[in-house]
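Trainee: After the sequence you'll find the predicted model.
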Amino acid sequence: MTITAVIMAGGKGERFWPKSRTHLPKQFLNISGSKSMIQQTIARLEKLIDITHIFIVTNELYAELIRAQIPNLPADNIIIEPIGRNTAPCVGLASLIIEEKFPDSTMVVLPSDHIIENDEGFIKILRTAVEVAREKDNLVTLGIQPTYPETGYGYIESTKQIQKVNDLDVHKVNKFVEKPDLETAQSYLDSGNFFWNSGIFIWKTDVIRNYIKQLMPDMHDVLETLKKAFQTDTDRNQLIRNEFYKMPDQSIDYGIMEKVSNIYVIPCVFGWDDVGSWTALDRINDRDENGNVIKGNILNLDTKRCIIESNGKLIATLGIEDLIIVDTEDVTLICTKDKAQEVKLLLKELRTQKLDQYL
């Protein structure tokens, strides 16, 4: 049984601006620990999957960063998208290339920029997910046990149909639901059968290709064109550039997962965080006696529940609460914590004012 992995690494991490930038996005930064987020993802996967079986889908801007940060990854395992088209085309293109190299493989699809504290628990769950995926051609996802009513995540609702596999509960999925408002999120938390959507999926390569054929025929046609062209033309990157623009801009959740019935979710508790915005630092770092997360050259008095990061120069604060202050070489961000999810609005304004040098 061959296990492969597809790491999605094309995002710009805009809610982590100004530290995450177009030329060096979040997944290539050291947010927590001694390695970048993508290096941590690779190291975690290598406890189960050989590096030659790990593929990274990214764009041309980041191919060199990947080669520099992960020098032992085979060059052919870097799959370059010419343009972002959401997760369905990413999965489709990767499945085509993997099916050619490893035709009987089971794919693990996951983001490049999530934190997982318990690697051993994660690998145990992945092994079980692979078993479930290979049984009756199931699709499997990992659901994070919610600990508070988060409105920034999608949710997965499970049914009462539960089986035990390797001492783990495996739930039949009822449906995927979009990001809720606070009241709805609280009802999900209270119900006990809703899980945060981790964006981690496991399935047999030929199974997901077959679902793409059934449910996303336009994308399937593009993939078949590429498959035939790959057999005769050695410049695969150019072929992908020529055809990828024809792909639909659609998520794998909407294109496949919301439309099929044989989906299972494994509830997980392994210290997961998607590090979606600056407020994630409250969850993944130690705080001082006043609830502050401090990094760098900081002097603070009467400062409470703030996230402050210095790039070298002294940041002095007095009498402030619930603020995010991030200083980089050319930009200083100051915003309230409740606006952390809206940092992308600043980037939109930068583009409007043609201040692209700060993006």
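Mentor: Here it is on my side, so go on.
Trainee: Every contact and neighbour count from this point should use C-alpha atoms.
Mentor: Fine.
Trainee: most centrally placed residue in this structure?
Mentor: Centroid-nearest residue in the chain: residue 111, 2.7 Å away (criterion: Cα atoms, centre = their mean).
Trainee: Correct me if wrong: it contacts residue 199.
Mentor: Yes - judged on Cα atoms under 8 Å, residue 111 makes contact with residue 199 at a distance of 6.9 Å.
Trainee: so what's the residue nearest to residue 13 when sequence neighbours are not counted up against?
Mentor: Computed as Cα to Cα, 6 or more residues apart in numbering, the closest residue to residue 13 that is not its neighbour in sequence is residue 26, at 5.2 Å. Residues in contact with residue 26, defined by Cα atoms under 8 Å, 6 or more residues apart in numbering, are 12-13, 16, 19-20, 37, 113.
Trainee: Most neighbours among those, which one?
Mentor: When neighbours are counted by other Cα atoms under 10 Å, residue 113 leads these with 27 neighbours.
Trainee: Use this one as the comparison:
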Amino acid sequence: MKIVIMAGGKGSRLWPRSVDEKPKQFLALTSEETMLQTTYRRLAGVMPSEKLYVVTAATYRPLVFEQLPELEGNRIITEPVQRDTGPCVALSALHFLREGDDEALVMMPSDQHVPNIVALFEALAKAESVADAAGAILTLGIVPARAETNYGYIVASESETLEGARKVVSFVEKPPLEVAQQLVSRSDVYWNGGIIVWKPSTIAQAMKEHQPDLWHRLELAGGHPEKVYGDLPKLSVDYAILEKARNLYTIPFRYEWEDLGSWSSLERVKEEDADSDGNIVQGAVHAFESTRNIIFAEGRRAIVIGAEDLIIVSTAEGLLICHKSKEPYLKAIVQQVEKKEGGVG
């Protein structure tokens, strides 16, 4: 199988550290390596590197080369502009189909924390065998570790299976806490990890059935997707295909997993690095009588006194002061502020 690492997102939930010019996948947030470098090199440790590809927006292509100089140019699939994961998956499938290559593809984000890479590879290999044998679409269903309101959920059948993979019954989008608490108490519910395994021909068939206009326009563009890509709809692959597909199954994954898309997710990964008061700090930070904060200072020192449960981030791009309980609103507020400032400009 081949793995296509998706590295084209913006990462607004990690503002002001993650910005349009250099979003989260190109930042060193949990170690000395960036998230893209960590994902690529962990995978290269369990499979041939020539089987690893990266799909990213044209504007980020130089960053990919800078951070992964070992990556050959023909293993970077370039989106002319950002158009969400639906068009991204279609473009990737066409890339391989034009080469007569129908080997199973793993489409996975670049910004996930999966320390047990061997267990991940074994789960992907199992999904690959089902995708090859049955022409099915496979997802990795993450066994929930807590009631999480920032993730989507997969409801799977406990009786209808295909070679050990469970049939997907429905999706639940980012539920309120009460609903999330009910979901995680069930044995048939998983987090939607956003990792999908399928053959390019299966993607083509699903696109023709559920998104025929999008697929037809990309096909007609041939080797020049820039002619049409900017006019394609911004659709997630979940909405474009997965929620409509009838041949969708999930492979349960019971190991540590974290989507590094928010400040609270970084806190969970770096929990062992907290000081005696439970603060996660990075940079020239001095915290006094302060507990359970996430504090990041870039380029200048920060002094924090008497703060509790805050996210405090200072960069050249801006300053964020946010109570942890309000973090779910950060992405929408950043978009609202950027829209307002753009309108003024």
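Mentor: Received it, and whenever you're ready, just let me know what you need. Note that the structure is predicted; figures quoted are calculated from it, not measured.
Trainee: just to revisit the earlier point, in JSON lines: the contacts of residue 26 of the first structure, plus distance to residue 158 of the first structure and secondary structure.
Mentor: Formatted as JSON lines, the contacts of residue 26 of the first structure follow (distance: Cα to Cα, whole Å; DSSP: H, G, I helix; E, B strand; the rest coil):
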{"residue": "12", "distance to residue 158 of the first structure": "32", "secondary structure": "coil"}
{"residue": "13", "distance to residue 158 of the first structure": "30", "secondary structure": "coil"}
{"residue": "16", "distance to residue 158 of the first structure": "32", "secondary structure": "helix"}
{"residue": "19", "distance to residue 158 of the first structure": "37", "secondary structure": "coil"}
{"residue": "20", "distance to residue 158 of the first structure": "35", "secondary structure": "coil"}
{"residue": "37", "distance to residue 158 of the first structure": "30", "secondary structure": "helix"}
{"residue": "113", "distance to residue 158 of the first structure": "26", "secondary structure": "coil"}
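Trainee: so, if you compare those, which one comes nearest to residue 219 of the first structure?
Mentor: residue 12 (24.2 Å; Cα to Cα).
Trainee: about what we covered before: from residue 128 of the first structure, how far out is the residue nearest to the centre of the first structure?
Mentor: Look at residue 111 of the first structure and residue 128 of the first structure: by Cα to Cα, to the nearest Å, they are 19 Å apart.
Trainee: Residue 318 of the second structure - how many residues pack around it?
Mentor: For residue 318 of the second structure, using other Cα under 10 Å, the count is 10.
Trainee: For it, which non-adjacent residue is spatially closest?
Mentor: residue 16 (5.8 Å).
Trainee: That neighbour looks like it's in a helix, true?
Mentor: No - Residue 16 of the second structure: not assigned to a helix; according to DSSP: H, G, I helix; E, B strand; the rest coil it is coil.
Trainee: That one matches what in the first structure?
Mentor: With TM-score structural alignment as the criterion, residue 16 of the second structure lines up with residue 18 in the first structure.
Trainee: ranges for the strands of the stretch 201-345 of the second structure?
Mentor: Chain-ordered strands for the stretch 201-345 of the second structure, with DSSP state E, counting those that start in this stretch as the definition, fall at 248-253, 258-259, 280-282, 285-288, 294-297, 302-305, 310-314, 319-323.
Trainee: can you redo the contacts of residue 26 of the first structure as a markdown table with distance to residue 184 of the first structure?
Mentor: Formatted as a markdown table, these follow (distance: Cα to Cα, whole Å):
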| residue | distance to residue 184 of the first structure |
| --- | --- |
| 12 | 29 |
| 13 | 27 |
| 16 | 27 |
| 19 | 33 |
| 20 | 31 |
| 37 | 31 |
| 113 | 27 |
